[in-house]
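# dropping a prediction and its sequence here:
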Amino acid sequence: MRAVGVTEFGGPEALHLVDVPAEPLGPGQVRLRVTAATVNPTDTYSRNGTYAQRDPVKEFPYVPGMDVAGELAEVGPDVEIGIEVGERVMGVVVPTGAHGGYREDLVLPARSIARVPAGASDAAASTLPMNGLTARLALDRMALQPGQVLAVTGAAGAFGGYVVQLAKAEGLTVVADASEADEELVRGLGADVVVRRGDDVAARIREQFPDGVDGLADGSVQDAAVLPAVRDGGAVTTVRGYRGDGQRGLQVHPVLVREYSEEAGALDRLREQVEKGVLTLRVARTFPAADAAEAHRLLEAGGVRGRLVLLF
């Protein structure tokens, strides 16, 4: 079975086509014939061995990838999901060894998939599950109420963009950061106020909201540097495990998509929101799976808006 992975950790050049065995299908699981797999920043850390320091890899080849779309190929015992074999689906993947999403045949928990949004290509649909569910989890953890103010850093990225759009749909006021080049994009996503991104973004947010914002989704991973933007007792969500400095009563919630990786209802709700125009799927460029190394080089060079997608 074709996959894209590494036999030793390294730079983009470490990625190459590998042959892995098809996984057995067990109770509560489904098999996907993958046609599209999204390339995310987290995949680069899987590829270069950063994550192996905290969660040692026990087997090679190691296959990255957390977002896929394709065809439902087989349904295991004890599965009742209302989706038929042959339908197009998308899914979120928690990588373990060769189980990552960069492979043409993939077994997932049945509750990790949902139908592809009507009218969306598999490439576009594959960009939704991981970042969309992480954005959903971040908002659920903060539990802000309509009319409250949310700040979003990294708003031009996939996670940040979904947070902006979901927050606006829930009646929040959104202040988001952007470079000059990205300002039009971020306003188009629905941000009420846009401030210039950078090391002083917290001060820029405070200029607009002197009492501080009620919540912060830190998609740009600035950690302590952006906490001053939040009022005392406010809520913060982070995406790389940062837990705050314990000051001012801030409620800091590190969010990991694995917490929602089997929330099929939440993923299907994201599908509905795409179909209603609430969420925008953004594909920057597609690559044949064999060119995964080039996709990783492009992502690490920075400046990509939308997602890079591997096609099988």
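Great, that's in hand.
# only C-alpha atoms from now on, for both contacts and neighbour counts.
OK.
# centroid residue for this structure?
To find the centre residue of the chain, average its C-alpha atoms and take the closest one (C-alpha atoms, centre = their mean): that gives Asn131, at 2.0 Å.
# I figured it hits Tyr162, correct?
Yes - counting by C-alpha atoms under 8 Å, Tyr162 is a contact partner of Asn131 at 7.4 Å.
# buried ones in the host helix or strand of Arg206?
Assigned by DSSP states H and E, Arg206 falls within helix 201-208. Residues of helix 201-208 classed as buried under the neighbour-count rule (16 or more other C-alpha atoms under 10 Å) are Val201, Ala202, Ala203, Arg204, Ile205, Arg206.
# the helices in this protein, which residues?
For the chain, the helices identified by DSSP state H occupy 41-48, 122-125, 129-142, 158-169, 183-189, 201-208, 264-275, 292-301, in order along the chain.
# of all those helices, which one is nearest Gly70?
Closest to Gly70 of those, according to C-alpha to C-alpha: helix 122-125, at 6.1 Å.
# list of residues touching the closest one?
Helix 122-125 has contacts (C-alpha atoms under 8 Å, 6 or more residues apart in numbering) with 35-38, 68-70, 88, 90, 116-117, 281-283, 286, 309-311.
# looking at these, which are in strands?
By the criterion of DSSP state E, membership of these in strands covers 35-38, 68-70, 88, 90, 283, 286, 309-311.
# okay, one more to line up with it:
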Amino acid sequence: MRAVVVQEFGGPEALEVVDVPVPVPGPGQVRIRVSAAAVNPVDLATTAGLFAEMGVVAGTGPTAIGWDVAGVVEEAGAGVAFAPGDAVIGLRTRLADPLGTWAEQIVLDAAAVAPAPDGVDPVAASTLPLNSLTALQALDALALKTGQTLLVTGAAGAVGGFAVELAALRGLRVVAAAGASDEEVVRGFGAEFFVPRTEDLAEGVRKRVPGGVDGAIDAAVLGYPALDAVADGGAFAAVIGNGPDNYRGVRIHAVRIKADGVALTGLSRLAASGHLTLRVAGTHPLAEAAKAAARLRDGGLRGRLVLLP
């Protein structure tokens, strides 16, 4: 079968499609025939060698690519509730695994898999796992209560968009920060307030929410400008990295994404009911993985690109 790997780290052009053995699921695992696999910024980071520098993956030899998957169960190991033929979505987080989701088939722990959202095509469904779980786990870390205020930076992006929608569903008052042209979109997600990028972030937030917000999800990785918008004693979730140094009693949470089939099942139901917006920027065949990665690197997309084996 075919899979995408990087042999020597570099840009999108380093991605290769190679032939590999069909994986075999063990106890507690499922083998999924991939229908669609989303392309995420973390895939570009993997290709560039970031995780090799961190020691998460080997510095030599082929490195597998891909986190998100939507597909159909082909084989289930012992002790698994899923059965062949089940439509599922899943998240691969163990980067040292020899196979990623940019492949024709993938083996995942059943605990990282959830039923696919009813009535949603696999292309759209593949954009859900990584970004929605990141948004959910960031929101959970903040532990805000109904009626409190939340700043979401990068609110028009994949993680930010889900964060706005999930926060609004919890009854939080959301301040969205994004490009001026995205105001209508993020207000449609449920944002009550909007701060365009052209405006000083902390000043703009405090103008709309005197004293600052109760919490922030920094999906745009702005750091201190976003932290300055948080009230003393508030909470801050850094989607990438460890976030800015703590001061003014603000609690800093570094989000470390983990696969969670139970939580993903809930998110799948929200997507099926229309409470989460799934956005696809375009599709490419698996053979054009390098082209898709280059499009993501060049920016300007709204929604995720998706690979089709």
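Nice, thanks for sending it over. Computed from a predicted model, the values in this text were never measured in an experiment.
# excluding covalently adjacent residues, which one is nearest to the residue nearest to the centre of the first structure?
Of all residues not flanking Asn131 of the first structure in the chain, Phe159 sits nearest, at 4.9 Å (C-alpha to C-alpha, 6 or more residues apart in numbering).
# neighbours of that neighbour, how many?
Here the count is done by other C-alpha atoms under 10 Å, and Phe159 of the first structure has 26 residues near it.
# the helix holding Arg206 of the first structure vs the second structure, mean deviation?
When the second structure is superposed, helix 201-208 of the first structure averages 1.4 Å from its matched positions, counting by mean C-alpha distance after the TM-score superposition for the first structure.
# shouldn't Val175 of the second structure be in contact with Gln148?
No - between Val175 of the second structure and Gln148 there is no contact under C-alpha under 8 Å: 10.9 Å.
# who's more crowded, the two?
Neighbours per residue, other C-alpha under 10 Å: of Val175 of the second structure and Gln148, the larger number sits with Val175, 26 against 15.
# and that one, what does it touch?
Val175 of the second structure sits next to Thr149, Leu150, Leu151, Val152, Ala191, Glu192, Phe193, Phe194, Val195, Val205 when contact means C-alpha under 8 Å, 6+ apart.
# hmm, try it at 7 Å
Shown here is Val175 of the second structure, whose contacts under the criterion C-alpha atoms under 7 Å, 6 or more residues apart in numbering are Leu150, Leu151, Val152, Ala191, Glu192, Phe193, Phe194.
# ok, now which ones touch the residue nearest to Asn131 of the first structure?
Phe159 of the first structure makes contacts with Asn131, Gly132, Ala135, Gly219, as judged by C-alpha under 7 Å, 6+ apart.
# with distance to Val30 of the first structure added, can I get these in a markdown table?
As requested, the contacts of Phe159 of the first structure are arranged in a markdown table below (distance: C-alpha to C-alpha, whole Å):
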| residue | distance to Val30 of the first structure |
| --- | --- |
| Asn131 | 22 |
| Gly132 | 21 |
| Ala135 | 25 |
| Gly219 | 32 |
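# of those, which are reproduced in the second structure?
For the contacts of Phe159 of the first structure, the aligned pairs still in contact in the second structure (both residues aligned by TM-score structural alignment, their matches' C-alpha atoms under 7 Å) are Asn131, Gly132, Ala135, Gly219.
# name the residues that touch stretch 83-96 of the second structure?
In contact with stretch 83-96 of the second structure (C-alpha under 7 Å, 6+ apart) are residues 56-57, 67-76, 108, 112-116, 126, 129-130, 258-259.
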